[in-house]
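# Return atomic coordinates for the entry below.
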Amino acid sequence: MDCSAFRFLDHQQKAHFVSRNPITFLDSAPFCSTELGHCLQANKMEAEPVNVSEFQELVKLALPKMYYDFYAGGAEDQHTLEENVKAFQRILIRPRVLIDVSRTDTSTTIMGYKTSAPIMIAPTAMHKLAHPEGEVATARASATANVIMVLSFSSTCTIEEVASSCNAVRFFQLYVYKRREISAFMVQRAERNGFKAIILTVDTPRLGRREADIKNKMVAPQLKNFEGLISTEVNTDKGSNLEAFASGVLNASLCWKDIGWLKSITSLPVLIKGVLTREDALRALEVGVAGIIVSNHGARQLDYSPATINVLEEVVVAVQGKIPVLFDGGVRRGTDIFKALALGAHAVMIGRPVIYGLAAKGEHGVSQVINMLKDELELTMALSGCCTVKDISRSHLSTEIDRLHCRL
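Here you go, the predicted model:
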């Protein structure tokens, strides 16, 4: 690590990192202790991150390796993890010119709720591993930015703590456990505390093989939402306690007929997250879900499943506009958001970038990440000749399949 990376940290993070790694840091840093002191005191004059990927570089320094690997890692060979990002790079934008873009507007409506941009906070677990304020800080930042947050079933702040932290539209992510009454109780708590929709994750009958967590023997904290209901204390001799816990609680028998059960216990709309095929999109319509989220679980479940941007259009075409299709996976730029919208997504979900902003700079870091993506989207719209989100169309893109067809 060198000063160019170290300079992005704030005073508290620098002090924390050096206190944990004094020998390693000084041995690897190509400067003396005087220069280190200058780095520590120059925070106010330092350059801020200018894109969300630079936040990830900060987090490599700020977090223990176990926690960084937990957030950043994918399943097995991590092929899909890389493809989620790289697949966006193979899609080109076809801009229109000589259009009056002196006024552009990124606002949109998601599930009937007006938001400042087609951006949502994806459900990501255990924010307190990234920052002491956890999901409460993330909730406040999303409320300030007027974007919808989806609270993870595995949050380290309780449903009630997040609900009381600020006034905002929020959705709740759900897993159905073997002990179904636990999941039902969580749904009731979310509904009672003003959450507006249930996002059922459907791609996790078992936990994917996350080898970094196994090597690190990842230890997750007790989750306050489950106090008195279930314990996460399990034997980790053979790997992470996440894997051991999941094998004991996840319901591998969950199937399409159970959507009816979930709809019967709540008045909230039910969306399903984890659809990657036309066939499953059609089944989702048959069972009456309120929306679909195209997602491969951040590439943390089945490696060599497709990058989500590569299958988004397949799902959109199958649904034919009957229910909204949301998108999750690999978004790192405003251009990525533009591409997903052009392929038919109503909005995109942001996962890892939010965690990186939270870990680097707390609530302010989450706000920075959201605003960076909003600003990049607005600029992409203007440079592509789109004044509003509704102006973004399929004709604004050239995909690999389009280019192949042109050559035939």
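# hey, let's count contacts and neighbours off CA atoms from now on
Fine.
# host element of residue 231?
Using DSSP states H and E, residue 231 sits within no helix or strand.
# Please name the spatially closest residue to residue 306 (chain neighbours excluded).
residue 80 (6.6 Å; C-alpha to C-alpha, 6 or more residues apart in numbering).
# One more: residue 307?
Nearest non-adjacent residue to residue 307 (C-alpha to C-alpha, 6+ apart): residue 84, at 4.6 Å.
# what's the burial count for residue 156?
25 (other C-alpha atoms under 10 Å).
# so what's the residue lying closest to it once chain neighbours are set aside up against?
Nearest residue to residue 156, sequence neighbours excluded (C-alpha to C-alpha, 6+ apart): residue 126, at 4.8 Å. Residues near residue 126 by C-alpha atoms under 8 Å, 6 or more residues apart in numbering: 134-135, 154-156.
# The residue nearest to residue 306 touches residue 308, doesn't it?
No. At 9.1 Å, residue 80 does not count as touching residue 308 under the criterion of C-alpha atoms under 8 Å.
# Tell me which of those two has more neighbours.
More neighbours surround residue 308 than the other of residue 80 and residue 308, with 29 against 26 (other C-alpha under 10 Å).
# is it true that that one touches residue 276?
Yes. At 7.1 Å, residue 308 and residue 276 qualify as touching, with contact defined as C-alpha under 8 Å.
# sorry, back to before: do you know how far the residue nearest to residue 156 is from residue 389?
Using C-alpha to C-alpha, to the nearest Å, we find residue 126 at a distance of 32 Å from residue 389.
# and for comparison, fold this next one:
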Amino acid sequence: MPTDPPAACLADLAERARAVLPADVWDYVEGGSGAEVTLRANRAALDRVAVLPRMLRGVHTPDLRVELLGRPSALPVAVAPMAYQRLVHPDGEWALATAARDAGVPYVASTLASTAVEQVAATGAEVWFQLYWLRDRGLVVDLLDRVGAAGCRALVVTVDVPLLGRRLRDLRNAFRLPAGVTAANLRGGRGDLAHGGAPGVTPVATASAFAPALRWSDLDWLRGRTDLPLVVKGVLDPRDAVEAVGVGADAVVVSNHGGRQLDGAPASAAVLPEVVAGVGDRCEVLLDSGVRSGTDVLRALALGASGVLLGRPLLWGLAAGGRAGAGRALSILADELRDALTLAGCADPAAARNLRTMRTD
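Predicted coordinates:
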């Protein structure tokens, strides 16, 4: 019986994922908010970044290793936080975290994961925990205690979701989470919030539990509650990046939530250089939203990022082949980045940050 050839790029995994996922789940994974202007802009902005390669640099096999938040990573990449991964494969977060462990990169576990953080941490992966700020501060304190007890290495607080962006694909599909997929990190029966509300009103009804009026003083309180490195995710305006540094952030993630929040917000890559210039060397800067290849990682590094968060392509791999599929996605990315660094004359990711870029139209 003929078999499919190995995926050669991440786009191949997207085709395979689409073939196996229900249409409404595919739309949930791939969709953005509103008219999806920002979703499309993320790709367009990265495609406009031309990198000027250096010649005769004596580079043969680049060293891909970096430090992220002071800890070693095999690539300048972390797995982005993504909710409800059991939607695309029964092994969900466990499989993707295990693939991240095998690849030697950090895995960011979501508050809205369909597998509890304790089980994710038990894979042995380098786990960072992504926190959605909840109306019930007691739940926030409970999560912080559990994150510390589980051995998570960093806390990533998402600041761009006072409410969910209006996601038209989900509304038109009347999308609902299946009964077996819940918010496993919300104790005390709160996981059932994932199934509340009318069909299509929101794909993640737990949004009703989000605190919509978060302030910088809340992050200052959070900084005082944990000794873990603090990452602020969802920053686009350089002024907010400076505010994050002021409350003790160790890193910021330049992100528009993959085009799923404010439609009409700028592409993450378009504002990355301004954020890097704004914070200087006071914290690390990571890029999220739109990364689809090793070349995109090179572009992000050349624009000043310390690394990237990779999201949807890993869900494609997970959907297409579980743990092995997710591992294949990370392997493809590593191969592409190795080639890109070699062709750009860079011995390592640090050298890529000294490359010049041009904008093409």
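# Next, the TM-score between them, please.
The TM-score (TM-score structural alignment, normalised by the length of the second structure) is 0.95; 356 aligned residues with a C-alpha RMSD of 1.4 Å.
# what's near enough to touch the spatially most central residue of the second structure?
Centroid-nearest residue in the second structure, with C-alpha atoms, centre = their mean: residue 80, separated by 2.1 Å. Counting by C-alpha under 8 Å, 6+ apart, residue 80 of the second structure touches 107-108, 288, 309-311.
# Alignment lookup: it to the first structure.
In the first structure, the residue paired with residue 80 of the second structure is residue 122, using TM-score structural alignment.
# number of nearby residues for whichever residue in the second structure pairs up with residue 236 of the first structure?
With TM-score structural alignment defining the correspondence, residue 236 of the first structure maps onto residue 198 in the second structure. Neighbours of residue 198 of the second structure under the rule other C-alpha under 10 Å: 12.
# Then residue 198 of the second structure would be within a strand, right?
No. The assignment for residue 198 of the second structure (DSSP: H, G, I helix; E, B strand; the rest coil) gives coil, which keeps it out of a strand.
# immediately after the lengthiest helix in the first structure, which helix or strand?
Longest helix in the first structure by number of residues (criterion: DSSP state H): helix 352-384. Downstream of helix 352-384 of the first structure, the first helix or strand assigned by DSSP H and E is strand 397-398.
# what span of the second structure lines up against that next one?
So strand 397-398 of the first structure sits over residues 357-358 in the second structure, by TM-score structural alignment.
# Next, the mean deviation of that stretch compared to the first structure.
On superposition with the first structure, the mean distance recorded for stretch 357-358 of the second structure (mean C-alpha distance after the TM-score superposition for the first structure) is 1.5 Å.
# From what I see, residue 392 of the first structure and residue 383 are in contact.
No. With contacts counted by C-alpha under 8 Å, residue 392 of the first structure stays clear of residue 383, the gap being 11.8 Å.
# Could you check which of the two is surrounded by more residues?
Taking neighbours as other C-alpha under 10 Å, residue 392 of the first structure and residue 383 compare with residue 392 leading, 21 against 15.
# Return the residues in contact with that one.
Here residue 392 of the first structure is in contact with 338, 341-342, 381, 386 (criterion: C-alpha under 8 Å, 6+ apart).
# contacting residues around the aligned partner of residue 190 of the first structure in the second structure?
Aligned against the second structure by TM-score structural alignment, residue 190 of the first structure finds its counterpart in residue 147. The contact partners of residue 147 of the second structure, taken as C-alpha under 8 Å, 6+ apart, are 117-118, 129.
# Just say helix, strand or coil for residue 147 of the second structure.
Put simply, residue 147 of the second structure is helix when judged by three-state DSSP.
# Report the separation between it and residue 222 of the second structure.
Computed with C-alpha to C-alpha, the distance linking residue 147 of the second structure and residue 222 of the second structure is 13 Å.
# Is the residue nearest to residue 307 of the first structure in contact with residue 328, as I believe?
No. Residue 84 of the first structure is beyond contact range of residue 328, at 9.5 Å (criterion: C-alpha under 8 Å).
# who's more crowded, these two?
residue 328 (27 against 24).
# Tell me the counterpart of that one in the second structure.
Using TM-score structural alignment, residue 328 of the first structure sits opposite residue 288 in the second structure.
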